[in-house]
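[1] missing the sequence, but the structure's below:
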């Protein structure tokens, strides 16, 4: 009996991921949260999806630059439409904010995602955190994921720095593990060996003691950008 209990209490390995939610869309009508798993994990891709929207929800994925509707496995911004989506909502201080709904009723979620052939949704990042390198969109979480694979890196945050020729250039702010001492050149090469040109660290690496976080304990990307621009 004891053996059976122990066997039943064993838990499968849990993959670590990031979650996000759309507060203007009631959770009982559509997805309540979406999980983005590290790409190097050997999991069934469909298991990392936030599944499908409910039948009452119309949804589409549009290209960030052209606004064209995309097909399966193409990354763009998620738009949804349904009669119950909130047009306005109350912010702290009793201030009313209007949702991003166009004249046809499509709500701009701000989520960067793609759909597979079964129309399962996969959240990649928030649109506001992305930036352009020439004609390509860069998702900082993808570059951060590569940097985290380096044995000397404890934490990494990536931002786009304004550049006159390429629109933006990628800079990484890195916290090294205690006792480790790789150089900025080493990390630039590490990323260059694993990423296409638009994801490479063209604005270099900045070593910091810690990365800024918000009240929720998540990486504060606005503060990170200020830190990168100031060069402190």
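    Now that the structure is in, tell me what you want to look at. Since the model is a prediction, treat every value here as computed from it, not as a measurement. Numbering: from 1, shown residues only.
[2] From now on I want contacts and neighbour counts done on CA atoms only, so please keep to that.
    Will do.
[3] any idea where the helices of this protein begin and end?
    2-9, 140-147, 184-192, 221-230 (DSSP state H).
[4] which of those sits most buried?
    helix 140-147 (a mean of 20; mean count of other CA atoms under 10 Å).
[5] try it against this one:
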């Protein structure tokens, strides 16, 4: 990362460690911290932080961003979820901003993607968080089938469920796509995936409602779905669910900005 000016982790050719980004270079310090800023021990996942002479002084003309990146003790917060082993080798797990918040748990998309790619019927995959009123977010997988295969969503979900703890199951479902959107360096464009709204392999798309509650009311998603279902034909039911929001984005003329809403999915 450019904020470190030079490489701060190095792997010795004489003792490489599979999957590791290396050990800290002489003169620099590194630590893993939890959400409260407490330093963690080996094999505990948290945010990777660096300190030392190679760290930048700050972003030119952007004091606010500098204060976010570098704390009062001069530790640079990378935004990477990582851990280190007993020999001081560091391993990157994912980006903090990409973590899926399922109930009280944080789920790393990269971990689930790695598992999905071990399935013989999957050529590529990406995982994002699907908003859920009760759980926060549900892991949702976008999967590219290998040519000639016909795996189903349930087979993919069962495959992952057999290899992960309960909170990491693909409770948001599986969507099959032709390709995973990526930038020129191969990084998954999760924002683009979230723009698809709520696709469905069999139906094409499912109606999803964004609702602003009236002050003092506490209607639930099911109550809204039942209310609509009683007034429409079956194909118009809110099968995509209901998401409660503070406001509905609109342009100056009052037109609903549906693209903005889709970015929230």
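    Noted; the coordinates are in hand. Just so it is clear, the structure is predicted and the values come from calculations on it, not from any experiment.
[6] Dump the helices of structure 1 to CSV, plus distance to residue 56 of structure 1.
    Listed next are the helices of structure 1 as CSV, based on distance: least, CA to CA, whole Å:
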stretch, distance to residue 56 of structure 1
helix 2-9, 38
helix 140-147, 31
helix 184-192, 43
helix 221-230, 34
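[7] quick one, which of those is nearest to residue 155 of structure 1?
    Residue 155 of structure 1 lies closest to helix 140-147 among these, at 8.2 Å (CA to CA).
[8] The closest one vs helix 184-192, what angle?
    110 degrees (axes from the mean of the first three to the mean of the last three CA atoms, to 10 degrees).
[9] centroid residue for structure 2?
    Nearest to the geometric centre of structure 2 sits residue 98, at 3.1 Å (CA atoms, centre = their mean).
[10] counterpart of that residue in structure 1?
    Counting by TM-score structural alignment, residue 98 of structure 2 corresponds to residue 129 in structure 1.
[11] do you know how far its match is from residue 105 of structure 1?
    To residue 105 of structure 1, residue 129 of structure 1 is 25 Å away according to CA to CA, to the nearest Å.
[12] Residue 202 of structure 1 too?
    Residue 202 of structure 1 sits 40 Å away from residue 105 of structure 1, going by CA to CA.
[13] So for the two, which sits in the more crowded spot?
    residue 202 (20 against 15; other CA atoms under 10 Å).
[14] In structure 2, what residue corresponds to that one?
    Checking TM-score structural alignment: residue 202 of structure 1 goes with residue 171.
[15] Would you mind stating the distance between that match and residue 127 of structure 2?
    11 Å.
[16] Give the residues shared as contacts by the two.
    139, 140 (CA atoms under 8 Å, 6 or more residues apart in numbering).
[17] The counterpart of residue 161 of structure 1 in structure 2: neighbour count?
    Aligning on TM-score structural alignment places residue 161 of structure 1 opposite residue 130 in structure 2. When neighbours are counted by other CA under 10 Å, residue 130 of structure 2 registers 23.
[18] same deal with residue 75 of structure 1?
    Neighbour number of residue 75 of structure 1 under other CA under 10 Å is 20.
[19] That one reaches residue 67, doesn't it?
    No: if you go by CA atoms under 8 Å, residue 75 of structure 1 and residue 67 don't touch, sitting 11.9 Å apart.
[20] Would you mind finding the match for residue 117 of structure 2 in structure 1?
    Match for residue 117 of structure 2 (TM-score structural alignment): residue 148.
[21] Surely its match and residue 158 touch.
    No: the criterion here is CA under 8 Å, and residue 148 of structure 1 misses it with residue 158 at 11.4 Å.
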